[in-house]
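Next one to model:
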Amino acid sequence: MSDDWIALGTSRGRWVLAATALGSGMAFLDGTVVNVALPAMGEDFNAGMAGLQWIVNGYMLMLAALILLSGSLGDRLGRRRVFVIGVIWFAVASMLCAAAPTLEVMIAGRVLQGMGGALLTPGSLAILQTSFQRSDRAKAVGIWSGLTSVAAAVGPFVGGSLVDSGSWRLIFVLNAPIALVTVLVTLRHVPETLDETAAGKLDINGAILVTIGLAGLTFGLIGAGDDGFGSARVLTSLAIGVLALVAFVEVERRSSHPMLPPGIFHNRRFTGANLVTVAVYGALGTSTFLLVVYLQTVLGYSALWAGASLLPMTLLMLALSGYAGGLSERIGARIPMTVGPLLMSAGFLLMLRIRPGSNYFTDVLPAVVVLGFGLVSTVAPLTATVLASVDDHHAGIASGVNNAVARSAQLMAVAAIPMAAGITGDSYREPLAFQNGFDNALWITAVLAIAGAAIAWFSLAEPKTRSSKSRGLVHHHTHCALEAPPYADSRTPS
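Below is the predicted model of the structure:
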């Protein structure tokens, strides 16, 4: 063991943990507060549903496209260096969002925020994995997960309070002092680590193609809501997106240093778990995006109470994920990952009871609680299955791929489902029109979740002899937040 490795109980260990939790917590906090502020931003910018979708998806697009590349960048240039650059980048982009005079500038700021988030998100866990001594890493990741989850939980209260009492612009200003403290603590206390054995060039071509592909599809799907699929602009965007993604697959297949190794999908359980991720996170991302807007525009909730309405779901995740992980370790992931999406589907269908004048405790809360139990049952087994289905030296890339898959699923679902449900233009401001579209969207998300349950049942059958490798991972890789699975560094020193 290297003498340079840090013990968790030491002063320096606590500072390292604080720096990584602050950085990643800032990103998670931003994600929750932005959703709460969407109606206020839409009113200020006179934005239709497409504008709100781009405020969310501008960030998600760059996060999904670049998160794998940024992990490799940290391995080569230094994980602390890339993490600090990501934090500073995120803060500067936040200031652009805070000062945005138009919707277009806001979307540009969110795109830049996504680039910063892609740099800092994998870096925070990579720093923990490569700085702490091996015996303390699992505990450090667990504490980090708890702290970042707290950030996600308090986000609606912070964001809602700022929106209700001041301006939505303050939610972006808030990132500046957090970023300043994070950078100072990181430079003072976090050691620099890199992978001196990292070989091959960075997969820049792959990153460019996947960004163009996701952007083309997102632009086309959102544009179809207003212009229809017959629009030349929509068809051109979709065609560019499809061609770029086809080219991306070919580049990755031929590359000696792909950021997404195609061979990793040869494992049936790994592929199955990622398909479940697509269904579950696509449904979850869309439903929470629409619900927070719906509660404010149709039911008249304040920003604070609309955001807080989802808090029981987060609290259930914090309280019960460890128990769910232990259960799946004993009985396997197949049953929990089948039951979980079914419960999520039931939660979406319960939201159909929400109508103008509905009571939170009798109509909203039951749906949120059932959805929360579905997430509890799904999330920890999903993460453990992803990690256990590949060899140890591929754990980092497996976790990173699953993270990117989750972000991409949310990106595509938020772009496509509102359009398919009929929520276009300014319809979200008209209670009756939004009610009908919201109901349609809930049916679509419920079907998606059921599809996730079916995929889990047929693809995750336990092998006759469970390997010892599949045990003991659940508690070490608990989900850190509702947005996406955690990133685990693939080059942890032994």
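
drop to CA atoms for contacts and neighbour counts, all remaining ones
OK.

what does stretch 59-70 rub up against?
110-115, 117-119, 121-122, 202-204, 207, 210-211, 214-215, 259-260, 397, 400-401, 403-405, 407-408, 410-411 (C-alpha atoms under 8 Å, 6 or more residues apart in numbering).

Tell me which of these fall in helices.
Applying DSSP state H to the contacts of stretch 59-70, the entries found in helices are 110-115, 117-119, 121-122, 204, 207, 210-211, 214-215, 397, 400-401, 403-405, 407-408, 410-411.

and those residues, which are buried?
110-115, 117-119, 121-122, 207, 210-211, 214-215, 397, 400-401, 403-405, 407-408, 410-411 (16 or more other C-alpha atoms under 10 Å).

Surely residue 462 and residue 334 touch.
Yes: counting by C-alpha atoms under 8 Å, residue 334 is a contact partner of residue 462 at 7.3 Å.

Which one of those two is surrounded by more residues?
Using other C-alpha atoms under 10 Å as the criterion, residue 462 and residue 334 rank with residue 334 on top: 23 against 12.

Provide a list of residues in contact with residue 244.
Contacts of residue 244 by C-alpha under 8 Å, 6+ apart are 209, 210, 212, 213.

one more to put side by side:
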Amino acid sequence: MTSHGLHPVHAAAPPARRWLALGLLGAAQFMLILDITVVNVALPDIGADLGLTRTSVTWVVTTYTLLFGGLMLLGGRLADLFGAHRVLYAGLATFTVASLLAGLADEGTLLIAGRAAQGVGAALMSPAALSIVTTTFTGTERHKALGVWGMLGGTGSAIGVLLGGALTAGPGWRWIFFINLPVGASVLILLPYALRGFRFIRSDERPDLPGALLITAATGAFIYGLTNAGDDGWTGGRTLLPIGAAVLLYAGFWFWQRTARQPLVDLRLLMRGAMPAGALLMLVATALLVGGFFIGSFWLQHIRGYSALSTGLAFLPIAVATIAGAHTAGRAIDHAGGRLVGVAGLLLAAAGFAVAAWWTSTLGLITGVSLAAAGLGATFVTATTTALAHVDPHRAGVASGVLNTFHELGAAVGVAATSSIAAGSLVATGATTAGFTHGLTAGAIVAVVAAAAAAVLVPAGKPPAGSVRHVH
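A predicted model of the protein is given here:
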């Protein structure tokens, strides 16, 4: 079984075309990951240009990651039913057209609608693309191909903040969406040639549409409640009612998955072994990292008066630290084990956020968040290794899909929570720094709590040889 339960692709094409297909699919996946962070640096300009409230600015980020993560497993099921290549083309076309609509938006509702359509397109495209990669290559070529694929997650997120700053300062924020058009069009034109000769096997399984709707609605209600907390308080009706509805919807999803004939998620897999620990770490690490990018962008532009380009460049040490932390942890886990590396990474993240909250200067922010990013990079590796090291090979694809879903939903939850905690500092240029300090302090507290959880939940000892290190 391949990623998300997809059935194999038989390659009857020359090796050159297989690698061309990987390059095109990698470019498309890179574009999807880029759009998670490329918007962060442009948010102050977008908000000012379109007259957006703090809540609307938050939804510009969270709508994309919510639908990307919430519908990703459904996208895998649809690829089973209709063929990975067909779902891939549909998702890529949807994402490309949605990028055009987002770039042309002249008010907040249209922009958020464009971001929603981008998320739907990404959820269709990403699992289908990974399925094609994993089933097109065999043996050592597959390891090389998946290694390339794994690097896209970290580098895409890191380059997103730099590219977002350059485009916003240059041709304008709309180009963070317009830049997707030539990439999407090129892949749509060239990929059919690269995949010519491949035979895609379809399944007779049916997609679990109710399950997908329940999990997406539950997370949407939860994020809506978190976002409202910044205006109504944590005990306000518009905060508690949506969060209560989310709890009920999550319970409904759990019940449905236990009774459905072809569930979206195999709950036995989700609760087996160390999978819950890995999923929790992935959720927390992504929430903290993307939340840090979000709060840092507003800090530098609202408080320090940085331009979008200067902000993007200022994030360079943070991006490098994330990649360095992941690389170091990949080696350290083989010697120290996942529990020690995970706990150390989260404690380093807590210390970094504490430094940024206490040292209220540009240097303090960059230094602190860079330390936090290095620790969170290590946590990503711990999460993937913990979740996938003991999964049966024929379930590895489905497990990867579950973990990727927690990654995207973590980004949405992180931005929503950070936006509410730092609400007082996000409303206007020159605002107080108190909200930013509260947001960073909250990040430190969450990281400490997660470290304590990791010390209990993550298995001791070294992972099996050859276990997965990176996934997105």
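
Tell me the counterpart of residue 224 of structure 1 in structure 2.
Aligned counterpart of residue 224 of structure 1 in structure 2: residue 229 (TM-score structural alignment).

Which helix or which strand is home to that match?
helix 209-232 (DSSP states H and E).

By how much does the following helix or strand past that helix deviate from structure 1 on average?
Proceeding N to C from helix 209-232 of structure 2, the next assigned helix or strand is helix 237-259, under DSSP H and E. For helix 237-259 of structure 2, the mean distance to aligned residues of structure 1 following superposition is 2.4 Å (mean C-alpha distance after the TM-score superposition for structure 1).

so helix 237-259 of structure 2 versus helix 209-232, what angle?
160 degrees (axes from the mean of the first three to the mean of the last three C-alpha atoms, to 10 degrees).

chain center to stretch 88-103 of structure 2, what's the gap?
Relative to its parent chain, stretch 88-103 of structure 2 has a centroid offset of 18 Å by C-alpha atoms, centre = their mean, to the nearest Å.

And stretch 260-270 of structure 2, by the same measure?
22 Å.

what's the answer for stretch 13-26 of structure 2, then?
That offset, for stretch 13-26 of structure 2, works out to 25 Å (C-alpha atoms, centre = their mean).

OK, contacts around the counterpart of residue 195 of structure 2 in structure 1?
When structure 1 is aligned by TM-score structural alignment, the residue opposite residue 195 of structure 2 is residue 190. Residue 190 of structure 1 makes contact with 12, 15, 16, 19, 80, according to C-alpha under 8 Å, 6+ apart.

what do you get for residue 123 of structure 1?
Here residue 123 of structure 1 is in contact with 71, 74, 79, 80, 82, 83 (C-alpha under 8 Å, 6+ apart).

Structure 2: which residue goes with that one?
Per TM-score structural alignment, residue 123 of structure 1 is aligned with residue 128.

Kindly provide the distance from its match to residue 92 of structure 2.
10 Å (C-alpha to C-alpha, to the nearest Å).

for residue 354 of structure 2, same thing?
The value you get for residue 354 of structure 2 to residue 92 of structure 2, if C-alpha to C-alpha is used, is 41 Å.

Give the residue from the two that has the larger number of neighbours.
Between residue 354 of structure 2 and residue 92, counting by other C-alpha under 10 Å, residue 92 is the more crowded of the two (28 against 22).

when you align them, which residue in structure 1 goes with the more buried one?
Checking with TM-score structural alignment, residue 92 of structure 2 has residue 87 as its match.
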